[in-house]
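> The following block contains a protein sequence and its predicted model.
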Amino acid sequence: MLQTPPQKASLSAMRHCPHRSGLKISSPACPSRKRFPSWVTKRLPFLASGAGLQMVVGIPSRRLGSGKGIHYNDSIKRARAFLKSFSRRLPSTPCSGTALAIGTEARALYNAGQAEGLTFWAPNINIFRDPRWGRGQETPGEDPMVASKYAISFVRGLQGDSFDGKGRVELKVSACCKHFTAYDLDRWKGVDRYSFDAVVSLQDLEDTYQPPFKSCVEQGRVSGIMCSYNQINGVPNCANYNLLSETARRLWGFNGYITSDCDAVSIMYTNQKYAKTPEDAVAYSLKAGWHCSSENWRNSLPLSKSKVTSLGVIGPNANNAEILIGNYNGPPCNLKSPLQVLQSYVKDTRYISGCDTALCNTSHINEAVQLASSVDYVIMFMGLDQTVEREDFDREDLVLPGMQQSLVSSVARAAKRPVILVLLSGGAVDVSFAKDDEKIGGILWGGYPGQAGGLAIAEVIFGEHNPGGRLPVTWYPQQFTKVSMTDMRMRSVPSSDYPGRTYRFYTGEQDHLPQKEGKSLIPNRYTRGTNYDISILGKEDCDKLEFSAVVEVENHGPMDGKHTVLLFLRRRHYEDGWPRKQLIGFESVGLKAGGKAQVVFVLNACEHLLHIEKDGMKVVDDGSHFLVVGEEQVEFNVTS
């Protein structure tokens, strides 16, 4: 339970060593009982920001945060810029290789004297609850299990940990899971993250918001946690003893450091009015426990290099290389825009932006239409950028900005063949108009794919790589904007037309979705394995009750490729507050054209079959359950 700390202790009454004594606080002649409070009081403001703190008694100035954390010189000028979190595929250990590379590069830069520290404030594992959130691009998506697996792999990889046995005694670098917890609003219709009080039920807290952080601590063995700006049920997260000490430290066994987000301590006084003085804000924090997808509807993909004699590239994101790396990045190596890459694929490639920026307040539709009608194929690069979604700036709409939709429709009507629409964005965009347009042959969502994103997109479009397309977030219709972004409830409320959030609970309109789970360029067929071993569960300890589910996957398409098998749990009777379905396993498999593979999921009753009650308690339900993969499902019963 999240509650107000038991006591509000003030440090403002600390006595200083009298100035008239002429003694400095570092002087032994000043009694320690007076010297120490004076020293602490002078340094309290610097617990949250090291700026301006000069060297004292031979100790160098401390700098808490430095943004990119790297300064470049002639020897090392660039760093690798990987794709954003949600753009990554889902192997059994998502992002571990990427994190290993980041940690190794960071340590190398530090050894070369170009890094300002080895403490990294990553990963961001908040749940992408609402598509309008400007920072959703930093997260692994909306599913708690995916976010949990991502957190474990990223943290272990970054810190140089192994994936078996005990953790490292010495870290390669230090990771920090953020933002703890239920943080997913920055600035929306006059409500900002500094003053937002997130009203969260115990059920949603345990079921949705906390699992990634629990996994980050218990299985990822993270060395740091960052508490977030917002309040939960009236208590600032960075002052919440139950959250930081009782939950993270006692229940989960966290023994690392806890830091606040930038100014999250000072806003307890300035914005939230929770603390009466700045010193009180620091006191509360110290007492709380911290230290300083792809779509292929109409067989338009892939294109053939030999058959594309002329190519039209249109859109505000086509020749914008910076958009590929999203926010929070260093200067990358060899950054090329999608246009630059496509020009190397097709000699006769012609380009027009159509809009000056992603805002698309002014457009050049006539010129774009003329270009589209003169070439064999057209690829459009539309979507969002950092002027539309970013930290401290959430969206108010889900449609394409400005005149983008008009540009897409006009170009599609003029083109000789169905156009390929590539969307670059962090949050989901309502593109139902494109889904229903027969002149749009395919939609590829690329997220913010990193410095090699232009090449990756080209390889997908021209069939050199077959992605296992999976959407990490739900794509809502524009009417979802009627739902207040400040409403933290995950579950639907039919009596008030509240539709719920994420694929687990959303009950609203879904016909507009490109496809809820995404799709690869190869068709896959699932069949139920013959050796399901699902036992009826008795009264014994459910931790010991495991069973296997075997799925056979067949690639009956013409291309080799990778495919992520998603295993869901569904209950026969959907009662109030239960997820409509819940992801309980995923595995990436490589399949040759015409090939088959078996995927084995080992499931545990306590971990995979439970749900969260309204009081936050975890329960394994009796009755009929289904394991679901694609359109296939198998039923089994649970008895206690």
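That came through fine. Residues are numbered from 1 along each chain as shown.
> okay, CA-based contacts and neighbour counts for the rest of this
Noted.
> How many neighbouring residues does Tyr351 have?
Around Tyr351 there are 20 other residues, counting by other C-alpha atoms under 10 Å.
> what about the nearest residue to it once chain neighbours are set aside, how many neighbours?
Distances taken as C-alpha to C-alpha, 6 or more residues apart in numbering place Val313 nearest to Tyr351, at 4.8 Å, with adjacent residues excluded. Per other C-alpha under 10 Å, the neighbour tally for Val313 reads 26.
> Following whichever strand or helix holds Val313 in sequence, what is the next regular element?
In the assignment (DSSP states H and E), Val313 maps to strand 311-314. Sequence-wise, the next helix or strand downstream of strand 311-314 (DSSP H and E) is helix 338-345.
> those strands in the stretch 401-550 of the chain, which residues are they?
In the stretch 401-550 of the chain, the strands defined using DSSP state E, counting those that start in this stretch lie at 419-424, 440-445, 524-528, 546-555.
> Number of residues surrounding the residue lying closest to Thr349 once chain neighbours are set aside?
Residue nearest to Thr349 in three dimensions, not counting chain neighbours: Leu311, with 4.7 Å by C-alpha to C-alpha, 6+ apart. Leu311 has 23 neighbouring residues, counting by other C-alpha under 10 Å.
> The stretch 151-300 of the chain: helices as residue ranges?
In the stretch 151-300 of the chain, the helices defined using DSSP state H, counting those that start in this stretch lie at 202-204, 211-218, 241, 267-270, 278-288.
> what's next to the first one, contact-wise?
Among residues not part of helix 202-204, those counted as contacts by C-alpha atoms under 8 Å, 6 or more residues apart in numbering are Met1, Arg489, Met490, Ile612, Glu613, Lys614, Asp615, Gly616, Met617.
> Second structure for comparison follows:
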Amino acid sequence: MADTYQPPFQSCIEEGRATCLMCSYNEVNGMPSCAHHDLLQRARKEWGFKGYITSDCDAVAVIYEDHKYVKSPEDAVANVIKAGMDINCGTYLSQYTQLALGQGKIQEEDINRAVSNLFSVQLLLGLFNGDPAKGNYGNLGREDVCTLEHRNLALDAARQGIVLLKNENNLLPLNRMAVTSLAIIGPSANSSSQLGGDYTGVPCNPTSIFEGLQHYIKTNYASGCGDTRCDSSKGFAEAVRISREADAVVVVAGLDLSQEDEGRDRASLLLPGRQMDLISAVSTASEKPIILILLGGGPIDISFAKVNPRIGSILWIGYPGEAGGQAVADTIFGEFNPGGRLSITWYPESFISVPMNDMSLRPDPSRGYPGRTYRFYTGEVVYEFGYGLSYSNYSYKFILVPDKVVLSTDTNKASPSKRLTSQTLDGIEYMPVDEITSCNHVKFEVPIAVFNHGDMDGSHVIILFGRASAPIRGAPHKTLIGFTRVHTKSSSAVQVSMGIDPCKHFSIVNEHGLKILPLGTYLLMLEGLEHSISIEL
């Protein structure tokens, strides 16, 4: 918990000042999350959370109806309110709170606390400042929807999310002077609705990928499959025919909401149905290597495409939204230089054999368990976390980075400083982080020079990792320290800076859930570049 699941919530509260938390359906150490007093109160007492805590929808009901954790609906309501939950997405609080109060399971002060937490956020938002029509949002109307500013934001978001996974022989970007006709294939290629993920709102002037490409060049379309399930090869012949006649071929494959959404999980990491057969047929028929575009919110095992020389370029676009069609077209024809990175490890199909209810992150070779996430997984990958190419080649240089950090207990010169005493774990010295009072004073910046060696300007994501230079039991292979996006001019360099907090970025959590900072040498890693830094007393 302290090592992996809690840090994102903690940073949102401490650094982002989040004022709402949601407790989930699952149990944590045998106790439903929304009824877990220690879990909910830690956010307030240790992280300084000020706001309200809501349940996920019907997460209170499942405590009684599914978990069978309590004997009555009133008990479920009493447990969550006393644990620190304030509002329920669902009907249990409205139905059973009065009954729980009458049965003495909760007190009025419990309800008052929940209401106060909710009202505190509403007060911050100014919702009680007189007539809402005269407030900040009172004058909004139809003219404030789908503005140029909003559409440009949607386009920028779609562009930034595109990840270039393969680009053999610089197939992309296409040259409009050399390519006069294009074939686009796939059931999602001519559907703007397929570009939105689960819980998508009403889009503004949505553009399909087919429509986006038509703005650049004459484009022919064939679905190839009836839908994303692709359970028939009836449309293959037409797809093959137009592929043979075109100067360039784009195949749109992947997933949609018939394969994955909140209530639907995939049982396979492969492309659905006969999509792989369609891609192979088209790539064989095309005169030149094809461009493969992948839709979807999760990893896909496309090992076949990764090694197939007839598939020259691969773009993963996620669910890019209303401007996705234009963003893809702009990228294919070089109006935008892709710089996105994968936000998750792309596992091979064999990973589905890992038990889904085994939440262990660290590998266990004795039972063939490979671990989970980029931090601990030891198996083969299709693409690693953070992977992403560009039309430009980049190199980096660390600038004046310290090679040593010295810890102390007291940085106040006016008071005597007591000496830190390290402890030992498996022969490695370490310090409990809560005993290091100099954490804020040993933070430092890492200036980085970023060189764009290409002939295109680029939007580029820099990812900095860290790890201990020597193996430490239970420590991750590497840890993401941070990332930032920079805009670079062709054949030029820019400088950026990334902050390092040794107590945060180099510490690990022991089996008791306590943060410890092993002493010794650590590596800062930026692509193939490394810098050593020593943590000492």
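Here it is on my side, so go on. Nothing here was measured: the structure is a model prediction, and the numbers come from that model.
> hmm, back to that, and the residue nearest to Tyr351 of the first structure, what's its match in the second structure?
Val313 of the first structure maps onto Ile184 in the second structure, with residues paired by TM-score structural alignment.
> Give the buried residues for stretch 96-107 of the first structure.
By neighbour count on 16 or more other C-alpha atoms under 10 Å, the buried set for stretch 96-107 of the first structure is Ser96, Thr98, Ala99, Leu100, Ala101, Ile102, Gly103, Thr104, Ala106, Arg107.
> whereabouts in the second structure does that stretch align?
Under TM-score structural alignment, there's no match for stretch 96-107 of the first structure.
> same question, stretch 376-392 of the first structure
The alignment of stretch 376-392 of the first structure onto the second structure (TM-score structural alignment) covers residues 247-263.
> re the thing from before, could you point out which of the strands of the stretch 401-550 of the first structure sits nearest Cys227 of the first structure?
Cys227 of the first structure lies closest to strand 419-424 among the strands of the stretch 401-550 of the first structure, at 29.8 Å (C-alpha to C-alpha).
> what's the matching residue for Cys262 of the first structure over in the second structure?
Per TM-score structural alignment, Cys262 of the first structure is aligned with Cys57.
> what's the answer for Met403 of the first structure, then?
Under the alignment (TM-score structural alignment), Met403 of the first structure pairs with Arg274 in the second structure.
> wait, what's in contact with the residue nearest to that match when sequence neighbours are not counted?
Closest residue in space to Arg274 of the second structure, ignoring its immediate chain neighbours: Cys230 at 5.3 Å, by C-alpha to C-alpha, 6+ apart. Going by C-alpha under 8 Å, 6+ apart, Cys230 of the second structure touches Pro272, Gly273, Arg274, Gln275.
> what secondary structure does the counterpart of Val496 of the second structure in the first structure sit in?
Under the alignment (TM-score structural alignment), Val496 of the second structure pairs with Val599 of the first structure. Following DSSP: H, G, I helix; E, B strand; the rest coil, the label given to Val599 of the first structure is strand.
> what's the burial count for Val599 of the first structure?
Neighbours of Val599 of the first structure using other C-alpha under 10 Å come to 16.
> ok, the nearest residue to it once chain neighbours are set aside - contacts?
In this structure, Val599 of the first structure finds its nearest non-sequential neighbour in Val551, 5.2 Å apart by C-alpha to C-alpha, 6+ apart. Going by C-alpha under 8 Å, 6+ apart, Val551 of the first structure touches Tyr526, Thr527, Arg528, Gly529, Gln598, Val599, Val600.
> Same question for Val431 of the first structure.
Applying C-alpha under 8 Å, 6+ apart, the residues contacting Val431 of the first structure are Val399, Leu400, His512, Pro514.
> Can I have the buried ones of the residues you listed as a PyMOL selection?
For the buried members of the contacts of Val431 of the first structure, the matching PyMOL selection, counting by 16+ other C-alpha under 10 Å, is:
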select buried, resi 399+400+512+514
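> Show me which of the contacts of Val431 of the first structure is closest to Trp297 of the first structure.
Comparing the contacts of Val431 of the first structure against Trp297 of the first structure with C-alpha to C-alpha places Pro514 closest, at 9.0 Å.
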